[in-house]
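Asks: Predicted model, plus sequence, below.
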Amino acid sequence: MLSITESTSTPTETETQAAAESAFGVDLQAALAERPRSMSPKYFYDDQGSRLFDAICELPEYYPTRTELSILAACAGEVAARIGPRPEIVEFGAGSLRKVRLLLDAMQAPARYLPIDISGDYLQHSVQALRAAYPALEVQPVVADYTQHVRLPAPLAGSGRRLGFFPGSTIGNFSPAEALHFLQSAAGLLRGGALLLGADLIKQPDRLHAAYNDAQGVTAAFNLNLLVRANRELGCDFDLDAFAHSAFYNAPLRRIEMHLVSLCRQAVRLAGQSYEFEEGETLHTENSYKFSIAGLRELAQRAGFRPGPVWTDPERLFSVHWLEAPAAGDNEQKEQP
C-alpha cells in the first residue's frame, strides 16, 4: 500500500481553534456527531489529496480518465464547431487542467479560460503550466467551491459563447438532489452557451470494484489522506493504522461507496470534543453514482438544459454529453426537490 506521510508540525491552540471554525472543521464536527457518519468528498482535495487523485487517474485499473480522454480527443473538433469562435471556457473542479488542453487545441481563438477549484495552491501550480503552454490564452483562475454559489467575471468584450466543462464524472459524487441543483446553477451561469459533461456509465460490478480498490493502494491512501488533513489542519488525533479503506458497489443505488472503517473501538478528539467509534463503524467519505445515458439526459433536461449529442467509447464505459444552456431571455428554472 502507498505510504502516507503525516506532517511533523503541530498546530498551535489558536490555529487549531481557527481551523475548527473553518468550513472543514465545522463539517467534520457535524459528521462525527451524526449517525451514520458521512463527510463531503470535496475535502479530499487539499494539495496532497489532489496529487494522489492525479496518481489514481494513471492507474491501470482506473478506466475513467483514459477513456474520457479518448472520447474528448475524438469529439473535440465537433465540440469546437458547436461552441463557435472565441469561446470562454469555464471548468468546474479544474484539477490538473489536463483534459481541457484537448478542447483548447481544437477551438478557434479561445478568448479566456476560467478554471474553478477549491484547492488554491494546486490550482495555481496547474495554471502556471497551462500559461506556459498557451501564452496567448487569458487564464483567470477562480478559487472557489463550485458546489456553492460562484460569481464569475463578466464576459470579455468580443468573446463568444461560454462553454462549461465538467469532466471526470464528478457529477456522480453528488446525491441526485445535489446533482440537479448543480446543473440548475450551471445552466444559469452558462446562459446562451453549453455544458460539456462527463458521466460514468453503469457496468459490471467487478470492473467498478477494481477501479476503486487498486493493487498499489493509491485510492486507499487518497481516502486516508482525509484523516491526515484533519490531524494537520484541525489538531485531530486520528490513528491512521486504526482505520481502513473500504469501497464497494451498491447495486440498488447504482453507486460506488467509499468508507473509512474503524478497526477497533476508539475515540477521536476534535475541538475539545471526544467522538467514539465502535469497531466496524465507518465514516462515509464518497459516493460515485453511475448513470444510464437516458437517465443523465433526463436529469439535465429537468435542470433546464437541452440535451444534444452524446459521445461514448466502443465499450460504452463512459459518456460525454453536450448540453445546451437556456438563452439569456428564457424564464429561470424553478428549484426542484
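Replies: Sure, I can see it.
Asks: from here on, contacts and neighbour counts on C-alpha atoms
Replies: OK.
Asks: The longest helix along the chain: how far from the chain's middle?
Replies: Assignment by DSSP state H gives helix 63-83 as the longest helix of the chain. Here helix 63-83 is found 18 Å from its chain centre; the criterion is CA atoms, centre = their mean, to the nearest Å.
Asks: again, but for stretch 72-86
Replies: 23 Å.
Asks: Would you mark the buried spots in it?
Replies: Leu72, Cys75, Ala76, Gly77, Val79, Ala80, Arg82, Ile83, Gly84, Pro85, Arg86 (16 or more other CA atoms under 10 Å).
Asks: quick one on the thing from earlier: show me the contact partners of the longest helix of the chain.
Replies: With contacts defined as CA atoms under 8 Å, 6 or more residues apart in numbering, helix 63-83 is touched by 57-58, 99, 102-103, 106-108, 161-163, 167-168, 193-194, 198, 200, 211, 311-313, 317-320.
Asks: out of the buried residues of stretch 72-86, who's nearest Ser288?
Replies: Nearest to Ser288 among those is Leu72, at 21.0 Å by CA to CA.
Asks: Make a PyMOL selection of the buried ones in the contacts of helix 63-83.
Replies: Filtering the contacts of helix 63-83 down to the buried ones (16+ other CA under 10 Å) takes a single PyMOL command:
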select buried, resi 57+99+102+103+106+107+108+161+162+163+167+168+193+194+198+200+211+311+312+317+318+319+320
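Asks: out of the contacts of helix 63-83, which are inside helices?
Replies: Cys57, Leu102, Leu103, Ala106, Ala211.
Asks: Once you drop chain neighbours, what's closest to the first one?
Replies: In other words, Cys57. Thr65 (5.7 Å; CA to CA, 6 or more residues apart in numbering).
Asks: Which stretches in the stretch 1-150 of the chain count as helices?
Replies: Taking DSSP state H, counting those that start in this stretch, the helices of the stretch 1-150 of the chain run over residues 13-20, 23-33, 47-57, 63-83, 100-106, 120-133.
Asks: Strands along this structure, start to end?
Replies: Ranges of strands in the chain, per DSSP state E, are 37-38, 88-92, 112-117, 138-139, 142-143, 162-166, 194-200, 243-250, 255-262, 266-270, 273-277, 282-289, 306-312, 318-324.
Asks: Got another one to weigh against that:
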Amino acid sequence: MRLDTRTPDTLTLGTGVPLERLSSEYGTEGRVRFIDLQPRPDDLRAEVLQGLGQSPKRLAPKWFYDQTGSRLFDAITQLPEYYPTRTEIGILRRDGEAIAEHLGRGKVLIELGSGSSLKIQILLAALRPRLYVPIDISRDHLIASAQALARRFPGLEIQAVCADYSKPLALPLETDWGERAAFFPGSSIGNFDPPEVRAFLQRVARLLGPGGALLIGVDLIKDRTILEPAYDDAQGVTAAFNLNLLARLNRELGADFDLERFRHHALFNAEASRIEMHLVSTCTQQVQVTGEVFDFTEGEGIHTESSYKYSIQGFQRLARSAGFVCERVWTDEQGWFSVHCLRVEEA
C-alpha cells in the first residue's frame, strides 16, 4: 500500500459532513483510492430505535446492505421474476452509444450505489471517464467491486467512497478533474418518498453543477401480477433478504429478534403507486433492541421498503421541480422500465 499525498477537493452533496475517516487504500494495481465515510454503529442504533418507535414501525432499506444482504441482492437480480435489472441492462446495451453522446465522454462519473455489475461495465466502456467515483453504504461490497472494476478497466482511476448517499455528505475528490456526470441505476430512486425525491435530486444537482448530467433508472407503473412476484419470488430469496435485516440487528445491536416469528410480505399499493415490503409478526411478542423493548401484536408489520413506480411524465415533473431539464428518455419495448438523461439547469 502507498499513501496518497495529493490534496483532495471537496464536492458537496448537500450541506456536507466532517471528513473524519479519510483513508487511502490501493489494490494490487494501485488505482483504487478508498474513502471511508461509513455510518457509525450509533447511526444505525439511533435510526432503528426511532423507526421501531413509530406507528407503523419502519426500518430504512439502506440497512439491508451488510455483506450478506449485498450478496442476497445480487442473487435477486438474477431471478426470473425480477425484471428491473435485465430490462435496464437491455436498454444500456441497445442505447449505450446514444447515452454516451448525451452524458459526454471523459468526465468524472459518480455512481450512487456501486456495483461491479454489467450495468456499470457497459457504461464505463461507453463513457471512458477520467475518474470513476462509486458510492455505497456497504464497505466490503464496495471495496470488492472497485477492485474488480480496476482489473476490468486497467487505465481507470477509481475513488471509492463508503457513505450513505441518502443523506447530505461531502466527497473529497482530486482537483481539476473537470465536468461531472452521475449514474443512479436500478430504480433505487423508488425507495424515496416523493418529497424526499425532490430534496435528493436537488442535492445531486448541486453536486454536479450547472450543465451536469444525471442518468437515472426509473421503474414504470405496470400490472401487479408482474410487480408483486418481483418482490416475492418463488425461491424465497427476497424473503431471506428482508429477514436478514433482523439478523443484522441481532448481530450488530444485540437485538433478540426471532426470525422464525416474522414473515416476509410484499404487496402493490395501487393508491400510492408503490410496492411495499414488510416483516410481519406471526404472534404477539416483545423484542429487545439495545435495552429498549418493543411490543408486537400478531399480524403487525415493520415497513422495510417502498419501491415507487412512476409514469414517465410523473417522474419528469418531479425532476423539473428539482432543477433538472429532462433531456432524453429510453424505454424497453414493453414499456416496463425507463432510463432518463437529466441535465442540471444552467444559471
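Replies: Great, that's in hand. What you are looking at is a predicted structure, and each value in this text was computed from that prediction instead of being measured.
Asks: Give the aligned range of stretch 307-324 of the first structure in the second structure.
Replies: Using TM-score structural alignment, stretch 307-324 of the first structure lines up with residues 326-343 of the second structure.
Asks: same thing with stretch 32-46 of the first structure?
Replies: The aligned range for stretch 32-46 of the first structure in the second structure is 52-66, by TM-score structural alignment.
Asks: who's in contact with that stretch?
Replies: 44, 47-48, 51, 70, 137-138, 164, 191, 241-242, 244-245, 248, 294, 301-305.
Asks: Is it correct that Arg33 of the second structure falls within a strand?
Replies: Yes - secondary structure of Arg33 of the second structure (DSSP: H, G, I helix; E, B strand; the rest coil): part of a strand.
Asks: any idea how far the counterpart of Glu196 of the second structure in the first structure is from Cys75 of the first structure?
Replies: Aligning on TM-score structural alignment places Glu196 of the second structure opposite Glu178 in the first structure. Using CA to CA, to the nearest Å, Glu178 of the first structure is found at 28 Å from Cys75 of the first structure.
Asks: List the contacts of stretch 217-230 of the first structure.
Replies: For stretch 217-230 of the first structure, using CA under 8 Å, 6+ apart, the contacting residues are 1-4, 6, 43-44, 46, 48-49, 52-53, 55-56, 212-213, 236, 238, 240, 243-246, 258-260, 285.
Asks: Read off where that stretch ends up in the second structure.
Replies: Counting by TM-score structural alignment, stretch 217-230 of the first structure falls onto residues 236-249 of the second structure.
Asks: got the buried residues for that stretch?
Replies: By 16+ other CA under 10 Å, the buried positions in stretch 236-249 of the second structure come out as 237-249.
Asks: what's around the residue mapped onto Leu253 of the first structure from the second structure, how many residues?
Replies: Aligned counterpart of Leu253 of the first structure in the second structure: Ala272 (TM-score structural alignment). A count of nearby residues for Ala272 of the second structure, using other CA atoms under 10 Å, gives 12.
Asks: got it, and Ala144 of the second structure?
Replies: That count, for Ala144 of the second structure with other CA under 10 Å as the rule, works out to 14.
Asks: so Gly126 of the first structure makes contact with Leu97?
Replies: Slight slip there: residue 126 of the first structure is Ser, not Gly. Yes - using CA atoms under 8 Å, Ser126 of the first structure makes contact with Leu97 at a distance of 6.4 Å.
Asks: okay, these two: which has more neighbours?
Replies: More neighbours surround Ser126 than the other of Ser126 of the first structure and Leu97, with 18 against 15 (other CA under 10 Å).
Asks: Need the counterpart of the more buried one in the second structure.
Replies: Aligning on TM-score structural alignment places Ser126 of the first structure opposite Ser145 in the second structure.
Asks: which residue sits closest to that match, ignoring its sequence neighbours?
Replies: Nearest residue to Ser145 of the second structure in three dimensions, chain neighbours excluded: Ser116, at 4.8 Å (CA to CA, 6+ apart).
Asks: go on, Ala199 of the second structure?
Replies: Per CA to CA, 6+ apart, closest to Ala199 of the second structure is Ala322, 7.2 Å.
Asks: tell me how far stretch 74-87 of the second structure is from the chain's mean position?
Replies: Centroid separation for stretch 74-87 of the second structure versus its chain: 15 Å, with CA atoms, centre = their mean.
Asks: hang on, the earlier thing: and which of the buried residues of stretch 236-249 of the second structure is nearest Leu13 of the second structure?
Replies: Leu13 of the second structure lies nearest to Leu245 out of those, by CA to CA, at 27.1 Å.
Asks: Distance of that closest one relative to Tyr83 of the second structure?
Replies: Separation of Leu245 of the second structure from Tyr83 of the second structure (CA to CA) stands at 23 Å.
Asks: what do you get for Ile35 of the second structure?
Replies: Counting by CA to CA, the gap from Ile35 of the second structure to Tyr83 of the second structure is 33 Å.
Asks: Tell me which residues touch Met258 of the first structure, please.
Replies: Met258 of the first structure neighbours (CA under 8 Å, 6+ apart): Asn223, His245, Ser246, Ala247, Phe248, His284, Thr285, Glu286, Asn287.
Asks: Spit out the contact partners of the residue lying closest to it once chain neighbours are set aside.
Replies: Among residues not flanking Met258 of the first structure along the chain, Ala247 sits closest, at 4.4 Å (CA to CA, 6+ apart). If a contact means CA under 8 Å, 6+ apart, then Ala247 of the first structure has His209, Tyr212, Asn213, Ile256, Glu257, Met258, His259 as its contacts.
Asks: Could you report the neighbour count for the closest residue to the last one other than its chain neighbours?
Replies: Take His259 of the first structure and drop its neighbours on the chain: the residue closest to it by CA to CA, 6+ apart is His284, 4.4 Å away. As a burial measure, His284 of the first structure scores 20 neighbours (other CA under 10 Å).
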